[in-house]
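[1] All I have is the shape, not the residue letters:
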C-alpha cells in the first residue's frame, strides 16, 4: 500500500491513536467532515476502534486526512480523491497517481491566476469606493439611496463566489464571509420554491453545510438579468454548471432576490425543477 507525500501535522499521536475529536481539532476540520471522508471511501482504510467502539486514528491516518484536506482546499473534486485513495491502496499505481496530480497542479495554477485577476478587480472596486466617499464627504447626513441594480447584481455574484469557495473543510471565517452578504432575518429557498424556506443567518449556514455534502457550484452562467422599478429586487436566469455527488450537471435556474436598505440579501427565491438532482442522488443511493 503506497502513501502520498503529505503535509506535516502539528499533532502528537500516541501509540493507541487519537480520538476523532482530537484529530478534527489538530487538522482544523469538523468531526462530521471526518465521518464524511470515511463514508465516501476516501480513507486508505477504515479507522480502527477501541474496546468501546470509538474510532482511533494512528499517525498514518492523521497524515492521510491532512492530505485529503489539502486536496479539497485546493479544489480537487471528491470523485478524483476517491480514485487516488483507491490507487493508493495498491502498489505499482504511481504513474496513474502522477497523472492525477499533474492535472490537479495545472488546475491549481489556473485558479491562482484567476484569483490574482479577481484581486486586481477587488482593488479597483476599493479604489472606486474610496473615490466615491471622497466626493460625498459633504453629504454624510443624507439618507443613503438604494443601490443601483447593477451593484445589486455584483453583490449577488460576490455572494455566489463566496459559496463556490466553500466546502466542509473551510474555516469558519470563510463561512462568516459568506453570511455577511445576508440580512440577519433573511429568508432563503436553497432547494427551490417547492422546498421549505431557510430563515435566518444561522440556519443558512447550517443548511448550506448539509447541501455541500452532495452539491457543488462549478460555474454560474447568467443568461439574462434585470430589476424591478424600485431597484430593490433583481432577477437572473441561469444555466449553471453543478457537480452532484461527483457527477456534472447543467442546471437551468431562475433567482429572484430582494435586498434590504443596507444592500444585504433579505429574501432569495430560486425557481427550478429539482427532478434532475433528485434522480442523480437516487441513482447513487445503495439498492435495498
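    All right, it came through fine. Worth saying up front: this structure is predicted, and the values here are computed from it rather than measured.

[2] okay, CA-based contacts and neighbour counts for the rest of this
    Will do.

[3] what about residue 17, distance to residue 46?
    Distance, residue 17 to residue 46, by Cα to Cα, to the nearest Å: 13 Å.

[4] Just want to know which of those two has more residues nearby.
    Using other Cα atoms under 10 Å, the more surrounded residue of residue 17 and residue 46 is residue 17, with 22 against 15.

[5] The more buried one reaches residue 56, doesn't it?
    Yes. The pair residue 17 / residue 56 is scored as a contact, 5.1 Å apart, by Cα atoms under 8 Å.

[6] Now do the strands in the chain.
    182-188, 198-199, 215-219, 222-227, 233-244, 247-259, 265-271 (DSSP state E).

[7] then this one, side by side with the first:
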C-alpha cells in the first residue's frame, strides 16, 4: 500500500487468510487493536498486525476457538501487566493440544497397523479380507 501501512489484499497474501476471514477476525475482536483506516475508509494494517495474524493462523490450526483468540488479543492489546492471565489462557490451550495429539497418536497407531496389514496382504497375494479376523477352524 504505502510506507505507512498494508492493504487488506496484501495482508491476505502474506498471511494466507482470505479477505473475508480478515474482516471476520476484525469483527470477532481477534486483532490486538482497531484496524486503522485511510482517508478513503480502506483498512490499513501494520507489520505488527501481520505478525499477530501469523500467530492466529497457527492457534486456529490447533483448534483454538475464536473466543479464546479474541480474549488473548484483548489481553495483548491491553499491554503489560496481565501476563499471568495470558499464561493461564495459553496453558489451557496447550493442554487441549496435548490431548488432541495423544488422540491423534492413537489414531496413527491404528492406521499404521492397517497399512502394514494391507501391504503384507498384497505382497503375499493372500486371499480374504485383512480387515476381518481369520475364520475359526
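    Now that the structure is in, tell me what you want to look at. What you see is a predicted model; the values in this text were computed from it and never measured.

[8] still on that earlier bit, burial-wise, tell me which of the strands of structure 1 comes out on top.
    Across those, the average number of neighbours (mean count of other Cα atoms under 10 Å) peaks for strand 265-271, which reaches a mean of 22.

[9] So which residues of structure 1 form helices?
    Secondary structure of structure 1 by DSSP state H: the helices cover 20-27, 31-39, 59-73, 78-88, 94-135, 149-164, 172-179, 201-211, 275-284.

[10] okay, those in a markdown table with mean neighbour count and distance to residue 233 of structure 1 next?
    What follows is the helices of structure 1, written out as a markdown table (neighbours: other Cα atoms under 10 Å; distance: least, Cα to Cα, whole Å):
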| stretch | mean neighbour count | distance to residue 233 of structure 1 |
| --- | --- | --- |
| helix 20-27 | 18 | 41 |
| helix 31-39 | 15 | 36 |
| helix 59-73 | 19 | 34 |
| helix 78-88 | 18 | 36 |
| helix 94-135 | 12 | 22 |
| helix 149-164 | 17 | 8 |
| helix 172-179 | 16 | 19 |
| helix 201-211 | 15 | 19 |
| helix 275-284 | 12 | 27 |
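
[11] sorry, back to before: and the strands of structure 1: which comes nearest residue 79 of structure 1?
    Closest to residue 79 of structure 1 of the strands of structure 1, according to Cα to Cα: strand 247-259, at 8.3 Å.

[12] Could you save the helices of structure 1 as TSV and add columns showing distance to residue 222 of structure 1?
    Formatted as TSV, these follow (distance: least, Cα to Cα, whole Å):
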stretch	distance to residue 222 of structure 1
helix 20-27	37
helix 31-39	32
helix 59-73	26
helix 78-88	26
helix 94-135	18
helix 149-164	10
helix 172-179	20
helix 201-211	21
helix 275-284	20
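
[13] so which of the ones you listed gets nearest residue 236 of structure 1?
    Closest of the helices of structure 1 to residue 236 of structure 1 is helix 149-164, at 8.6 Å (criterion: Cα to Cα).

[14] That closest one versus strand 247-259: what angle between them?
    For helix 149-164 of structure 1 against strand 247-259, the angle by axes from the mean of the first three to the mean of the last three Cα atoms, to 10 degrees is 140 degrees.

[15] returning to that earlier point: of the strands of structure 1, which approaches residue 34 of structure 1 most closely?
    Of all the strands of structure 1, strand 215-219 sits nearest to residue 34 of structure 1, with 17.8 Å by Cα to Cα.

[16] Where in structure 2 does the closest one fall?
    Alignment note (TM-score structural alignment): strand 215-219 of structure 1 is unmatched in structure 2.

[17] coming back round to it: which among the helices of structure 1 is found nearest to residue 238 of structure 1?
    Across the helices of structure 1, residue 238 of structure 1 has its closest neighbour in helix 149-164 (12.1 Å, Cα to Cα).
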